[in-house]
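Colleague: Here is a sequence with its predicted model. Questions after.
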Amino acid sequence: MNKKHFCLGISILFSVFAFAQSPKKVLFTVDENPYYTDEFVRVYNKNLDLVKDESQKDLDYYLELFVGYKLKINKANKLGLQNNSKYQNELKSYRTQLSKNYLTDSKVTKELLEEGYARSLKEIRASHILLTLDENAKPEDTLAVYKQILELKKRADSGEEFAALAQQYSQDPSAKENQGDLGYFSAFRMVYSFESAAYQTKVGAISKPVRTRFGYHLIKVTDVRDNRGDVTVAHIMLMNPTEENPEAAEKNKTTINEIYAKIQQGEEFEALAKQFSQDKSSSGKGGVLNRFGSGQLSSEEFETVAFSLQKPNEISKPFQTQFGWHIMKLIEKHPVKTFEEAKADMESKISRDERSRKITESLNEKLRAKYPVKRNEALYAKIKKAVTEKYYESAWELPTDTKTFESEFITFSKAKINGTQFLNYLLSQQKNSNQPKPIAALVDFHYSNFLDAQLNQFYNENLENEFPEFAAVMEEYRDGLLLFDLMEKEIWEKSKTDTLGLEAFHKANSGKYLWKKRYDVVVISSTKADIAKKAHKLMKQGKKADEIKAALNTDGVINIMATSGVFEEGNEALPKTIAFQKGLSEVTKEGNYYYVVQTNEIKEAGPKLLEECKGRVINDYQQYLEENWVANLKQEFKVAINKEVFEEVKSQIKK
């Protein structure tokens, strides 16, 4: 077992796992540091089923373990191991990872996961009209574009062809060719607001204007179908000529049909793909492409053929897309994943797309309600005056005298933030693009983000106070890391480097490290008596095991097996019925096998040299050092056990 995992496991064993307040008494102290009954009782009960050694279920013995553990943690702190930078960095990294579960709104996350999965079961085909608009556009510009998109909706609702309107007015560059048609897509393929509008619009209907970071959209849903899952295919591709060239295009068509004929005649698809396919990203792999679903490729024709194939190894006829001619082979169809199978991937996608804003906004809203904020309005007005138009040119600088801004700006709970902190935040955000206008709106915008950041930071830093279970897990990990560093320093390294101590320990305990009688042998076995007799004859002639195997294992048939080496008495490799004597045995049957044994040497039982059992000696020496070390710790630290309280604990547990 990895030593660090061992230490962290021990730490878990002795951590607080129940968090409701319950009556507790001091069970013992280590240098006046109290350790309580509730922790001991909870830990003992929690780990009762995990302990295989019955002796460890004995409460007196368990208390010894518990006290020993706490002694080691006290020693680690006394040595200052908690100040080690590596320890602190690892603890900080772990806290950052653990805190992620608390710095989110689990209810909103759950709702988004369920919504995303439900949507992923369907595929929508839609067209859209886009009028582009900057995310931070002025209100008057936003209103102007909104009126334009409303006018287009009126025309579409009145019966004008949506495709024609898209081709004429949409500012999506592809609309000129595809008339706004986006093909089929499922959840997580479009920006969230666009996706939501599409899934909330009925087939044949046109959505209300939808705002995304690209601008305003109108969405017309033309079809909805069940999600077809994913597919893995291989293809052979001949690319369309880069320029208009009828002869080259005709040659490609002829060649693809010739390749198809070869496949029909039984030639391997993979070999033909390697030889002829012009898709260099897949030809070396026999034409195999990465797994994909609807809407993930830029060719609807290619996807249509891929999903039309039904059975693995089924091969399509040659077909043409905008990229060239193809022949396709189905490798595997992948059904839609279950919720549990898709959950981890959806969580990752949610964290990367606009959905994450809903989670963040929800948490920010809760924190603002949890920690009422008091703002110095006079100072806020002063800060607004200090920010000039130069901010938009990334040329604004802090006021020459910042001392006048150092008074309290915002306060909440136990946090106090001065005005200079906000000014420095404004300076750090100056180079961001798309700054709101005018200056008053800009400062309000950044203040809101600054406040949310301060609330989140305060909340994060106080998770231990907010959540007893978080504090307990952190304490568990903190002690586990300390214990690992302490054991490594005091026990493990010493057991490996203290050569004289290890030799002395081996010598003093030599009776524990003994060889049984050993035999240096060659063992030949076979299920056939006549083969075993032939092997016996060859061994008598002095042939070696490899020569005998070469002579008797012919035509791909393994007639004999040979094992050689030094084996202790009772080893499974040795036949049980042979009385080992130096020299060659007779053929002996044991079960379904016939054995012949050549005994080269017999070594009598005796003590093992240190090099022959070093691993075991090191482990035993570590245990010896630890036992003596704990005894020494009891001398170094003052341990006082409240025996009366311990008797109460015993009675409580036995009930």
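Modeller: Received the coordinates, thanks. Quantities reported herein were computed from a predicted structural model and do not represent experimental measurements. Residues are numbered from 1 along each chain as shown.

Colleague: contacts and neighbour counts: CA atoms only from here.
Modeller: Will do.

Colleague: contacting residues around stretch 185-203?
Modeller: Contacting residues not belonging to stretch 185-203 are listed as 116-117, 119-126, 207, 210-212, 219-224, 227, 294-296, 349, 353-355 [Cα atoms under 8 Å, 6 or more residues apart in numbering].

Colleague: which of those are buried?
Modeller: Among those, those buried by neighbour count (16 or more other Cα atoms under 10 Å) are 116-117, 119-126, 207, 210-212, 219-222, 224, 227, 294-295, 349, 355.

Colleague: Please flag which of these sit within helices.
Modeller: Secondary-structure check on these using DSSP state H: residues within helices are Gly116, Tyr117, Arg119, Ser120, Lys349, Arg355.

Colleague: Those residues into a markdown table, with extra columns for distance to Asn632?
Modeller: What follows is those, written out as a markdown table (distance: Cα to Cα, whole Å):
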| residue | distance to Asn632 |
| --- | --- |
| Gly116 | 60 |
| Tyr117 | 60 |
| Arg119 | 65 |
| Ser120 | 63 |
| Lys349 | 55 |
| Arg355 | 58 |
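
Colleague: Make sure Gln322 is actually in contact with Glu300.
Modeller: No: with contact taken as Cα atoms under 8 Å, Gln322 and Glu300 are classed as non-touching, separated by 9.7 Å.

Colleague: Pick out whichever of those two has more residues nearby.
Modeller: Counting neighbours by other Cα atoms under 10 Å for Gln322 and for Glu300 shows that Glu300 has the greater number, 16 against 12.

Colleague: Pasting the second one now:
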Amino acid sequence: MKLKNFLIILFLASFFSLKAQKNTDVLMTIGGNPVTVGEFKYIYEKNNGDKADYSEASINEYLDLYKKFKLKVAKAKDMKLDTIQALNDELAGYRTQLANSYLMDKEVMNNLYKELYDRMDHDIDVSHIVVTLPKNPNDSQRKAAEDKINEVYAKLKSGERFEKLAAEYSDDKLSASTGGRIGFFTAMMPNGFYEFENAMYSLPAGQYSEPFTSKLGYHIIKVNGIRPAKGRVEVAQILIRKEATDKTGDEAKTKINEVYTMLNNGADFDEMVAQFSDDKQTKTKGGVLPEFGINQYSKEFEEEAFGLKNVGDYTKPFETNVGWHILKKVKDVKKDNFDIFKRKIEPKLKKDERYEIAQNELIEGIKKDAHYTLNTMVLNEFIDSLDADFYTFKWKPSEAPYMQKPLINFDGGYTKSLSDFAEFCKKNTRIRLKYEDNVPTTEVVNELLNQFSKEEALNYEQQNLEAKYPDFKSLMREYEEGILLFEATKMEVWDKANQDTLGLYQYYENNKNNYTWNKRAKVSKYILHGTDQEKGEEVVKYAEKSDPESVVKEFGKDFIEVIPVEYDLNSNELYGVVKEKDAVSNLKVDKPSGLMMFKKIEEILPSRRKTLEESRGYVIADYQSYLEDKWVRQLKNDFNVEVNDKVLKQLIKK
């Protein structure tokens, strides 16, 4: 009992110590500007990934880096770089680009990912009653179908059996004969059936839905049962097709049974596939089929495939309308983790109707939260002013004073005038021109207004992203400070290192012992344009005692090319060559080109100090590091840095 009490006390102590630290707590100040715990944690975790273990060494190392970063940003602001219009324009452009994708990803895609990922854990046994619609229904056809499905729904509510009504009313005659049962389904349903999917995953077993629409028409569904999802499986098959002359199928059955007997006697499955299977697409692949889920093959085929428990198990022979099969389980296909799933499904989701539906729901939510209002009197005044030109390219908005009246309003004074809407109408000629002038103007204007209000709702929401989403605020701060850091470092370090020739020379003079050549070899690299190796060996022997000019003169410049190069004596280019003057490598054939080549050391060069020109790239890089270190030391003097040790200790995980 005492141990239990101690553990409870220990748990509570750790709980409250964790709760005591908030993201708004100030970890340090740089020149009087606070850096909160939340800001530091965001950047620490982002840049360290899985290595962000909050150990003392890790935290202190990154804190030191972040101090330097924030010092440079403080200097950039002190230099008024944050007031440069070009930089602010760059930041504004980035914000617009980021806001567009962030809002959709955060509010739309993440919800769709989670919904679909969770739904894939269950298969739903469904029955339905469907009243179909033609491809392009007119109003009377749509009304007739709607009346029919509502009649069915009323009868269901009055107590009539679903199965009876399916047989009587459903346009799906195949399932009508079985009480409307169409079997098990799982997410993701095909495009055009999102409402079908929503209905089947929202109902408990035994319940039926309200009427809803799909690309087929009107449905009412009933959920018969729910089971853990079968998921996906990968199998290999041996297929014996029924020949046209085999009226009874006995020949195929006899053959598959013979194969089954051989398997039971130890025959290799892959060999049996190669020898007997009639599936030409998989015959040379061990019979392996692409992985699949439910409702991709016949019911009999899938029952056998998903019934295999262990990898390597195979079925008894069974029959489908294709022929006779034996299946072997190749592997269990495990559900992807959430991150991998998101990457795979994203393109498909964005093409599905659910994406547009979720977008519209997001926009309606924004409007509701922002107390969106429409000035209908102003809108009607606009509609009344329109004539037949509105349906043509030549239409132009009026410049009358009433055009400046507010048309739509959001919280915080975000307002768009009738003039703004009219300009939107002018630009969207595609919508205006698709109608003829016999279509009521109100209908055309309402479609345009719907698009206009959607865009403005998103624009309104994007203005408030920093306040609503801490991650977005952090991203924008990170990008803004990155721009300032780049400009300040460019001015204080990179430009100076490249342009301050006197300073660069002085730095080289003070550190020239750091820039030296190791012992090197002057080398003649011979390339022989031919494949006669005997002649190649003859060239090698001649080159051992001759200079390059003599070799070329002897064998011809069309056959021999000599390239003078210098290598460090320990370079891999000289591997296998004796490191002395006049040493020659073995003749080698370059496989890609087919050319013969060898190298000869003409001279051994002693170690020496590099000139500034020879080491310029290295000197500039080192000079930049020197200037940056000097700059940071100066910044530490210019800007006071104070770390809250108490808050820092709470960050560290012992």
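Modeller: Now that the structure is in, tell me what you want to look at. Please read these numbers as outputs of a predicted model, since none were measured by experiment.

Colleague: With respect to Ser158 of structure 1, which of the ones in helices among the buried ones among the contacts of stretch 185-203 of structure 1 is nearest?
Modeller: Set against Ser158 of structure 1, the nearest of these by Cα to Cα is Arg119 (30.0 Å).

Colleague: Quick one: average offset of the helix or strand harbouring Asn465 of structure 1 versus structure 2, please.
Modeller: Element membership of Asn465 of structure 1 [criterion: DSSP states H and E] is helix 463-466. Helix 463-466 of structure 1: mean distance to aligned residues in structure 2 after superposition is 4.5 Å, counting by mean Cα distance after the TM-score superposition for structure 1.

Colleague: Quick one: residues contacting Ile641 of structure 1.
Modeller: Contacts were defined as Cα under 8 Å, 6+ apart; by that measure Ile641 of structure 1 touches Leu27, Phe28, Thr29.

Colleague: and the gap between the last one and Gln168 of structure 1?
Modeller: Between Thr29 of structure 1 and Gln168 of structure 1 the computed distance is 83 Å (Cα to Cα, to the nearest Å).

Colleague: Show me which of the two is the more surrounded one.
Modeller: Remark: of Thr29 of structure 1 and Gln168, Thr29 carries more neighbours, 19 against 13, as counted by other Cα under 10 Å.

Colleague: quick one: that one is in a strand?
Modeller: Yes: assignment of Thr29 of structure 1 by DSSP: H, G, I helix; E, B strand; the rest coil places it within a strand.

Colleague: Spatially central residue for structure 2, please.
Modeller: The C-alpha lying nearest the average C-alpha coordinate of structure 2 belongs to Arg343 (Cα atoms, centre = their mean; 4.7 Å).

Colleague: How about the secondary structure of that residue?
Modeller: Under three-state DSSP, the three-state class of Arg343 of structure 2 is helix.

Colleague: same check, this time on Phe567 of structure 1
Modeller: Look at Phe567 of structure 1: counting by three-state DSSP, its state is strand.

Colleague: Against Val649 of structure 1, how distant is Ser316 of structure 1?
Modeller: When Cα to Cα is applied, the distance between Ser316 of structure 1 and Val649 of structure 1 equals 75 Å.

Colleague: Tell me how many other residues surround the residue nearest to Lys390 of structure 1 when sequence neighbours are not counted.
Modeller: Spatial nearest neighbour of Lys390 of structure 1, chain neighbours left out: Trp396 (4.8 Å); criterion: Cα to Cα, 6 or more residues apart in numbering. Applying other Cα under 10 Å, we find 16 residues neighbouring Trp396 of structure 1.

Colleague: Which neighbouring elements make contact with the helix or strand hosting Glu90 of structure 2?
Modeller: Applying DSSP H and E as the criterion places Glu90 of structure 2 in helix 85-103. Helix 85-103 of structure 2 sits against helix 441-463, helix 470-489, with contacts defined as 3 or more Cα pairs under 8 Å, 6 or more residues apart in numbering; DSSP states H and E.

Colleague: the strands in the stretch 201-350 of structure 2, which residues?
Modeller: Secondary structure of the stretch 201-350 of structure 2 by DSSP state E, counting those that start in this stretch: the strands cover 212-213, 217-228, 232-241, 318-319, 323-333.

Colleague: closest one to Tyr542 of structure 2 among those?
Modeller: Within those, the stretch nearest Tyr542 of structure 2 is strand 323-333; the backing value is 63.6 Å (Cα to Cα).

Colleague: That closest one vs structure 1, average offset?
Modeller: With mean Cα distance after the TM-score superposition for structure 1, strand 323-333 of structure 2 departs from structure 1 by a mean of 2.2 Å once superposed.

Colleague: Report the buried residues of the strand or helix carrying Glu356 of structure 2.
Modeller: Glu356 of structure 2 is part of helix 353-369, with elements assigned from DSSP H and E. Of the residues in helix 353-369 of structure 2, those buried under the neighbour-count criterion (16+ other Cα under 10 Å) are Glu353, Arg354, Tyr355, Ala358, Gln359, Leu362, Ile363, Glu364, Ile366, Lys367.
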